[in-house]
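Trainee: All I have is the shape, not the residue letters:
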């Protein structure tokens, strides 16, 4: 898999997976894009295995109803690692959270996803 494929994978993860409001569609996307043994790390959680990743993302999105993720800086890749910067915003309003994801890609899927939150607005 080349750098373009890695960057497209992390872009689709932000835009498609994290914006999927339908649980069935989100599951399909994660099953297609994440390695079976994937690990998702953020400041509050470590989810190991695809089912745990699905549960963690579903819980995160439950706290983000009415908000959507967008790409703020074009993704980049080096070796088997890709990074992307994102924002979480209400419609037509400034971001309430910004951050970066770093993904380790294995067999064309996300094997490890590290999420770093840069900014949380008060409120």
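Mentor: Now that the structure is in, tell me what you want to look at. All values derive from a computational prediction rather than experimental measurement.

Trainee: Going by C-alpha atoms from here, please, whenever you check contacts or count neighbours.
Mentor: Noted.

Trainee: which residue ranges form the strands in this structure?
Mentor: Under the criterion DSSP state E, strands of the chain are mapped to 34-42, 45-48, 68-78, 81-89, 97-106, 109-120.

Trainee: So for residue 3, which of those sits nearest?
Mentor: Taking C-alpha to C-alpha, strand 68-78 is the member of these nearest to residue 3, at 5.4 Å.

Trainee: What residues of the closest one count as buried?
Mentor: For strand 68-78, a neighbour-count test (16 or more other C-alpha atoms under 10 Å) marks 68, 69, 70, 71, 75, 76, 77 as buried.

Trainee: roughly how far apart are the last one and residue 10?
Mentor: This means residue 77. Distance from residue 77 to residue 10, counting by C-alpha to C-alpha, to the nearest Å: 10 Å.

Trainee: same question, the first one
Mentor: Residue 68 sits 16 Å away from residue 10, taking C-alpha to C-alpha as the criterion.

Trainee: now do the third one
Mentor: Using C-alpha to C-alpha, we find residue 70 at a distance of 12 Å from residue 10.

Trainee: okay, now the one to match up with it:
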């Protein structure tokens, strides 16, 4: 995966997960996520960019101070990439950490695997 695409995915993915405005977030998502993206979490699978955006809405509804940041630069191999992150929530930050693994097809994220570290 070329550096330019990797940078675009990293920056836009962070922007998507921090964007509270649904219209802005959905427009950002279209630039890097396939319309039929699959997001895999330990307890569920989401299908389609609308479902992923709905999920992000629920995170903000639960905690308006939700902040998603990367903890080290994204790394890639062939058509895959990983991004290590942390989430801070609330006035007294509670930190969650994990990793997202992306499968990229036709220069868009087709599959997003979310791994949360044990708390």
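Mentor: Good, I have the coordinates. Note that the coordinates shown come from a computational prediction; the quantities given were computed from them, not determined experimentally.

Trainee: where does the TM-score land?
Mentor: Counting by TM-score structural alignment, normalised by the length of structure 2, the TM-score of this superposition works out to 0.85. Behind it: 119 aligned residues with a C-alpha RMSD of 2.2 Å.

Trainee: returning to what we had before: which among the buried residues of strand 68-78 of structure 1 gets closest to residue 35 of structure 1?
Mentor: Out of the buried residues of strand 68-78 of structure 1, the member with the shortest distance to residue 35 of structure 1 (by C-alpha to C-alpha) is residue 77, at 18.0 Å.

Trainee: I figured that closest one was touching residue 3, is that so?
Mentor: Yes. Counting by C-alpha atoms under 8 Å, residue 77 of structure 1 touches residue 3, with 5.4 Å between them.

Trainee: And the strands of structure 1: which comes nearest residue 21 of structure 1?
Mentor: Comparing these by C-alpha to C-alpha, strand 68-78 comes nearest, at 9.8 Å.

Trainee: how big is the offset of the closest one relative to structure 2?
Mentor: Strand 68-78 of structure 1 differs from its equivalent in structure 2 by a mean of 0.6 Å after superposition (mean C-alpha distance after the TM-score superposition for structure 1).

Trainee: chain center to that strand: distance?
Mentor: On the basis of C-alpha atoms, centre = their mean, to the nearest Å, strand 68-78 of structure 1 sits 10 Å off its chain's mean C-alpha point.

Trainee: Return the angle between stretch directions for that strand and strand 81-89.
Mentor: Strand 68-78 of structure 1 runs at 160 degrees relative to strand 81-89, counting by axes from the mean of the first three to the mean of the last three C-alpha atoms, to 10 degrees.

Trainee: and for strand 68-78 of structure 1, what are the contacting residues?
Mentor: 3-4, 6-8, 10-11, 14-15, 18-19, 82-91 (C-alpha atoms under 8 Å, 6 or more residues apart in numbering).

Trainee: one more time with 6 Å
Mentor: 3, 7, 19, 82, 83, 84, 85, 86, 87, 88, 89 (C-alpha atoms under 6 Å, 6 or more residues apart in numbering).

Trainee: Distance check, residue 53 of structure 2 against residue 112 of structure 2.
Mentor: Computed with C-alpha to C-alpha, the distance linking residue 53 of structure 2 and residue 112 of structure 2 is 13 Å.

Trainee: now residue 50 of structure 2
Mentor: 14 Å.
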